[in-house]
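Visitor: Predicted structure and sequence below. I'll ask about it afterward.
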Amino acid sequence: MARPQQPQFQNSHQELSLYSHITSSRQPQILRIISGITGMLPDTSLHHTLVFKPKRPKQLGPGGGTELYYVHLVSRIDETQEAEGKCYDVRKQKWTMTLEDIPEPTRKPVTSRSVLSSDISEGDAVAFMESLGYTFQAAYFTKSERLVHNNVIIKLTQILIPSNPPAPDNTVTPSADEMLGNPFPVSALTPLDPAKSWILKASVRVQSNQDVENLNVGANELKGFKELMKGMCDLEVAERLALDTRVR
């Protein structure tokens, strides 16, 4: 088996972040508080995420060779398409290809990791990933509320799945495209978590992980926002292995 080709990424940055678990009942209040802090209304969006896994060459074995990482395709869904009666064609969407590294094993007051990305605005992104030697693994949707405070990007996110996700049974085998997911009707999407909880992520982007000055500035901005939210939610460093994107 040939080694999968490494995708060519156009953009890279270092992401500093803090996270908090928000219950369903607290989410509206937290959103209002952050809206007041930022002085802006949230940008509400729905995204489609496809997860791809590189095929591991047989000669490498489970633990040999270079580290391999999962790659995500992410697309913002145009919900007006449903209102206009248009069908959702997963292969005609505009996607952003992303690779998020495992966070650095440091004792910094924030989570720090490298993020690579590249826009795929034309052609069939799924076929492109397959041509690189990647196989489709999973699909899900996310509803996000995004706000900005100075350089801090704040996102409240909830993972959604179709109410009746396609799954093989004794009589019906879903097509490959059905397995990629369809967000329509949006009203049929349901939270993956039965408790309908949300994740609050506050992040700062720094151009390079070698830019120590701006890394420190970004970390301090996150600590400042953490203090603003104190008593309302606890923004903390994420468990490193919970954000591990390496293929095992």
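Guide: Okay, I see it. Numbers count the residues shown, from 1 in each chain.

Visitor: contacts and neighbour counts: CA atoms only from here.
Guide: Noted.

Visitor: Might you report the residue contacts of the closest residue to residue 188 other than its chain neighbours?
Guide: Using C-alpha to C-alpha, 6 or more residues apart in numbering and skipping residues adjacent in sequence, the residue nearest residue 188 is residue 163, 5.6 Å away. Residues counted as contacts of residue 163 (C-alpha atoms under 8 Å, 6 or more residues apart in numbering) are 188, 189, 190.

Visitor: Now tabulate these in JSON lines and tack on distance to residue 119, neighbour count and secondary structure.
Guide: Putting the contacts of residue 163 into JSON lines (distance: C-alpha to C-alpha, whole Å; neighbours: other C-alpha atoms under 10 Å; DSSP: H, G, I helix; E, B strand; the rest coil) gives the following:
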{"residue": "188", "distance to residue 119": "29", "neighbour count": "12", "secondary structure": "helix"}
{"residue": "189", "distance to residue 119": "26", "neighbour count": "21", "secondary structure": "strand"}
{"residue": "190", "distance to residue 119": "28", "neighbour count": "17", "secondary structure": "strand"}
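
Visitor: try this one next to it:
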Amino acid sequence: MPHELLLFAQLPNSRLEQLLNIVAGIAGAQPQRVIERHVVYRPQRDPLQRQYAVGASQNVQTTQRATSREQLSKDMFYWQTVKELDDADFGPAASKEHAPKEKANPDAERKGWAIQFQDIPEAGQRPVTTRWVQTTDVVAGDPHAHMKATMYNYVSEYVDEGFQFVHKNATILLHRILRFPNPEQSRDSPLESLPPFKDLEPLDKSGAYVVQVSIKIQDNYKPETREKAQAELLALKGTLKGVIDLEPAERLALDTRVKARPG
């Protein structure tokens, strides 16, 4: 099963350009711009009561689907559908609202979605955060319709934006969460069209970023695999010492479990 080892740090907006330049020197490459849309879902009821609708998961990769069902029988978790975006996916600015628009391709709009699960991190005092992760490509169909058919309800959505580097086996991500306008407005499904990017608001009003350094491993149960990945993360932590302080996260800060409703 794939696992992820991570370290984190906070970064004030005023230091973003400085750290981008430093990490570019370490990685030997310029950062890649990253914009992702995240749609959050929760199960409708307790796992033992929930059943899959007939045909609901036929458009999700089979090997990962079986693992998903096994996990669902244990706890209730928030899940997400995720899609990479670029600037063209957002609505036009006010000055361009009346300009002619190209007709959208419905099939193109559905490309690139994946279903993402992140477990609560392992317990105990550890030098790095470790958690089970799973990303399942949606090979066809509407991801929201799939989640509804598998008895999951829409909760909210947000945009994760930032800059990404790859250094050896590690992914270095400087990112922040952006909220859509009118977050208090009640909805039961994702937005059909996105607002202009400039209308999104940072969840952290200061505009600060989170630095996340991660390595994914396929076999968490081989000690040598975990130890090698952990050593690489700690070496990178040492390289960046004095620039940022990379540390494991508080376990409950990354808790993705849903509290069961009483009754």
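Guide: On my side now, so go ahead. These numbers come from a predicted model, not from an experiment.

Visitor: So after superposing, what's the score?
Guide: Scored against TM-score structural alignment, normalised by the length of the first structure, the superposed chains reach a TM-score of 0.83; 226 aligned residues with a C-alpha RMSD of 2.5 Å.

Visitor: re earlier: and of the contacts of residue 163 of the first structure, the nearest to residue 177 of the first structure?
Guide: Checking the contacts of residue 163 of the first structure against residue 177 of the first structure with C-alpha to C-alpha, the nearest one is residue 189 at 17.7 Å.

Visitor: which residue lines up with the closest one in the second structure?
Guide: Counting by TM-score structural alignment, residue 189 of the first structure corresponds to residue 200 in the second structure.

Visitor: Nearest residue to that match in space, please, no chain neighbours.
Guide: Per C-alpha to C-alpha, 6+ apart, closest to residue 200 of the second structure is residue 180, 5.1 Å.

Visitor: ditto for residue 167 of the first structure
Guide: Spatial nearest neighbour of residue 167 of the first structure, chain neighbours left out: residue 174 (6.6 Å); criterion: C-alpha to C-alpha, 6+ apart.

Visitor: Is it correct that the one you found is in contact with residue 165?
Guide: No. With contacts counted by C-alpha atoms under 8 Å, residue 174 of the first structure stays clear of residue 165, the gap being 9.9 Å.

Visitor: list the residues that contact both of the two?
Guide: Counting by C-alpha under 8 Å, 6+ apart, nothing touches both residue 174 of the first structure and residue 165.

Visitor: Please identify the helix or strand for the aligned partner of residue 165 of the second structure in the first structure.
Guide: Matched to the first structure by TM-score structural alignment, residue 165 of the second structure sits across from residue 147. Take DSSP states H and E as the rule and residue 147 of the first structure turns out to sit in strand 134-149.

Visitor: What residues of that strand count as buried?
Guide: Of all the residues in strand 134-149 of the first structure, those buried under the rule 16 or more other C-alpha atoms under 10 Å are 134-136, 139-149.

Visitor: counting contacts, what elements does that strand pack onto?
Guide: Helices and strands touching strand 134-149 of the first structure, by 3 or more C-alpha pairs under 8 Å, 6 or more residues apart in numbering; DSSP states H and E, are helix 27-38, strand 43-54, strand 152-162, helix 176-180.

Visitor: in the shortest one, what counts as buried?
Guide: Right, the one you point to is helix 176-180 of the first structure. Using 16+ other C-alpha under 10 Å as the test for burial, helix 176-180 of the first structure gives 179, 180.

Visitor: Need the counterpart of residue 34 of the first structure in the second structure.
Guide: Checking TM-score structural alignment: residue 34 of the first structure goes with residue 23.
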